[in-house]
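Participant: Sequence first, then the predicted structure:
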Amino acid sequence: MDDYFIKHKMREYDVRASFVGVQSGEVLQLLGDDSKVYNLCSISKLVTSLLCLKLFSQKKIDLTSKICEELLNFENVEIDVEDCLRHVSGIEDIEEDFMPNQSISKNKLLSNIKLGEYGKFLYSDHGYMIVQYFLEQKFGVKFENLVKQYIFAPLSLNSFKYINHRSEIDAKTYCIGYDPKGAPIKESYSIYPYPAACGLWGNGKDIMILLQEVTAGLRGESALKIDQDIYSLFMKSKYEKWLGIGCFLEGEGSIVEFSSLGWGEGYQSILASIPSQNRTIVVLTNKDSGKHQLESFCGDVYRSWVSTIE
């Protein structure tokens, strides 16, 4: 994979800006402007999961804490933190609750909660927001401050920021989003003011650092000082063999890959890692292809990376 390949694919898919980071052992390759800031959308969930594992490692929370009893007043509901992180809580999303450039109050979001089948995969932004409210209630501080204290500051992830308002956007470094037809999206940027679920923005350099931390932690070399046994929960399946904590799993034996995908109005991204081989890839773009990531620019770049793996 080289700069020519990336630029060729950008032209093919009409992608205006992209970042591609690839690590193979000690060799690190960065293609594109690693200082540009992208909407990371649902990759936010990987960060939320990492925060929960960090707090669990310090015995500040229990992943089996029953959170619905405290926040939703549901009786006889055994949903815990880990269930929400794995998308098996049965909590159903209401699409209009997570539209860009609009804000819904905590009370309204919680009042919209509906329960489906527990223990079955059901992708849930609501579930992650419930984890956020649980943490804020327990620690008495904003979720953003918790993440900054325990994750961003120790790893020096200086570009990472949860954006809640258009006024927080720096037009010099933040990439404008584009729709499937190649036109700038309405209001130029899609802002999702739901930090734990989909509110994170960041640049390529910092997302690579984050991914390197997760990969190193799974090998017992965490800069955040999270025990390897706790880190391994990321890649331990429950209910579904392809479902980790805050990520998706593929493969078996020593060749298991975890991945996280981001998709919002104007932006798509994918990151993947095979920790046992210290191989990772990050692909960030400022275009919503209108298709799944694997059917667009992100997918072609990802498959090029996969083709190099033995």
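Facilitator: Cool, the structure landed.
Participant: From here on, just use CA atoms for contacts and neighbour counts.
Facilitator: OK.
Participant: you'd agree M10 is up against F297?
Facilitator: Yes. The pair M10 / F297 is scored as a contact, 7.0 Å apart, by Cα atoms under 8 Å.
Participant: which ones are touching I113?
Facilitator: Residues near I113 by Cα atoms under 8 Å, 6 or more residues apart in numbering: 91-93, 126.
Participant: Using ChimeraX, define a selection of the buried residues within the residues you listed.
Facilitator: Buried members of the contacts of I113, defined by 16 or more other Cα atoms under 10 Å, are picked up in ChimeraX with:
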select :91,92,93,126
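Participant: now, which of the contacts of I113 lie within strands?
Facilitator: Judged by DSSP state E, strands contain the following of the contacts of I113: 91-92.
Participant: export the contacts of I113 to TSV and tack on distance to D179?
Facilitator: Output for the contacts of I113, formatted as TSV (distance: Cα to Cα, whole Å):
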residue	distance to D179
I91	29
E92	27
D93	23
H126	25
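Participant: What is the nearest of the contacts of I113 to K106?
Facilitator: Ranked by distance to K106 (Cα to Cα), those are led by H126 at 10.7 Å.
Participant: Included below, for side-by-side comparison, is a second structure:
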Amino acid sequence: MLGEDGDVAAAGVGLLAADGQRPVGTASMFHAASMSKLVTAVVVLRLVARGLLDLDADIAGRTGGWTLPRAQSDAAVSLRTLLSHHGGIEDDDDAFGPLRDGQATPSLEEVLRGEHPLVPRPVRGVRAPGEAFVYSDAGYCVVEQVLASSTRTPFAELARELVLEPLGMARSGFGVPPRDDADVADGHDARGAVIAERRPDYPYQAAAGLWSTPSDLALLLRELGLALRGVGALGIPPSLAAAQPAPAAGRPVGGPRRAARRRARAAARGLAGMGRGVPVHAPRRAARGPRGRRDDERRPGRAPGGLDHGSRRRAARGGGAVARGLRPRQRAVRPRAPRARRAAARGSAAGSRRRSAGGRS
């Protein structure tokens, strides 16, 4: 837990594996999955702050012996668009899972060229950069290639030098921890059973290769907050720190739901890592109407959650559907009177009108 004063408090609860008795401690390491992308972004920002990289320049010529195939040859792909998942790159549904027993670890260029069973098709642009948000592990593999080509340093070493060591993240690193480190959580499949490989190995380090502790990740989050105020330890200026989470313009396409479906399929094959393939981590979908819109988008006056603004005001005053114990979007139905009573009421109303007409004449 990260306190308001920046202090980090931690406690361990539970077991490191479902088939053992090793307890979780405050220094226990977990596969941090896509939290790797945050560390990757901070690595890039440090190099930008040093003048070694340009956040908005085209990556052409900075990817070593590999070139990104583009949907539009004249469209610039920048580090900013790649880091914000707007680079025009989409992951294939069956790609970017963990290594299985006996599979060789691919090189980064083998991943980019689609020359490994885990990535059977080449990484490529399928739409114009900035056109849409598409969550992409492949985009971060391209970032990793830019970093490797620009610095001539392996990514794990670069991240340790620029981020992990300066922040004191002593129990964090890219790559599966050594077997002799027993204070590491094992991976589990969707049924809660320990996977055969014990520790999931994702060879795409910049996208998903981080192992860390909650306390170490809190140190990273604290640094980002300090950088916004210009007092961070990494020397990232506030302008860059503020730009880091800002997405480029574009409509969302696929996004985390596509990634969640891919990871759910990996979980069904027994390949899920810690927080990486378990379907319960997928974003919750809003209910869809007959035209594909969410129920809370059907009318301009309807507020999120399915109640229009008038219903919310009535609920706040103690009335409305919520106060009467009804579910949102469920209308209260007034009980109908028996047919004979309705007929009598109509006859009485008709008689009243005739008497009124006679009185006026």
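Facilitator: Nice, I can see it. Keep in mind that this is a model prediction, so the values were computed, not measured.
Participant: Would you pull the TM-score for this pair?
Facilitator: The TM-score (TM-score structural alignment, normalised by the length of structure 1) is 0.69; 235 aligned residues with a Cα RMSD of 2.5 Å.
Participant: just to revisit the earlier point, tell me the one among the contacts of I113 of structure 1 nearest to C52 of structure 1.
Facilitator: Checking these against C52 of structure 1 by Cα to Cα gives H126 as the nearest, at 16.4 Å.
Participant: Need the counterpart of that closest one in structure 2.
Facilitator: With TM-score structural alignment as the criterion, the equivalent of H126 of structure 1 in structure 2 is A138.
Participant: doesn't G87 make contact with that match?
Facilitator: No. Using Cα under 8 Å as the test, A138 of structure 2 is too far from G87 to be in contact (9.9 Å).
Participant: how about the helices in structure 2?
Facilitator: Along structure 2, counting by DSSP state H, helices occupy 36-49, 79-83, 108-113, 137-151, 155-159, 205-208, 214-228, 238-243, 256-268, 309-316, 320-323, 339-360.
Participant: Any idea which of the ones you listed gets closest to F96 of structure 2?
Facilitator: Ranking the helices of structure 2 by proximity to F96 of structure 2 (Cα to Cα) places helix 137-151 first, at 7.2 Å.
Participant: any chance you could map the strands in structure 1?
Facilitator: Remark: strands assigned in structure 1 by DSSP E are 18-24, 27-32, 37-41, 91-92, 114-115, 161-162, 200-203, 248-252, 255-264, 267-274, 279-285.
Participant: helices and strands around the fifth one, which ones?
Facilitator: In this structure, strand 114-115 of structure 1 packs against strand 91-92, with contacts taken as 3 or more Cα pairs under 8 Å, 6 or more residues apart in numbering; DSSP states H and E.
Participant: From the helices of structure 2, pick the one with the highest average neighbour count.
Facilitator: Comparing those by mean neighbour count (mean count of other Cα atoms under 10 Å), helix 205-208 ranks first with a mean of 27.
Participant: just to revisit the earlier point, mind putting the helices of structure 2 in TSV, distance to A190 of structure 2 included?
Facilitator: Compiled in TSV, those are given as follows (distance: least, Cα to Cα, whole Å):
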stretch	distance to A190 of structure 2
helix 36-49	22
helix 79-83	29
helix 108-113	26
helix 137-151	21
helix 155-159	29
helix 205-208	19
helix 214-228	22
helix 238-243	36
helix 256-268	5
helix 309-316	39
helix 320-323	36
helix 339-360	57
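Participant: do you know which of those lies nearest R171 of structure 2?
Facilitator: Using Cα to Cα, these put helix 214-228 closest to R171 of structure 2, at 6.9 Å.
Participant: Summarise which helices and strands the closest one is packed against.
Facilitator: Short answer (3+ Cα pairs under 8 Å, 6+ apart): helix 214-228 of structure 2 packs on helix 238-243.
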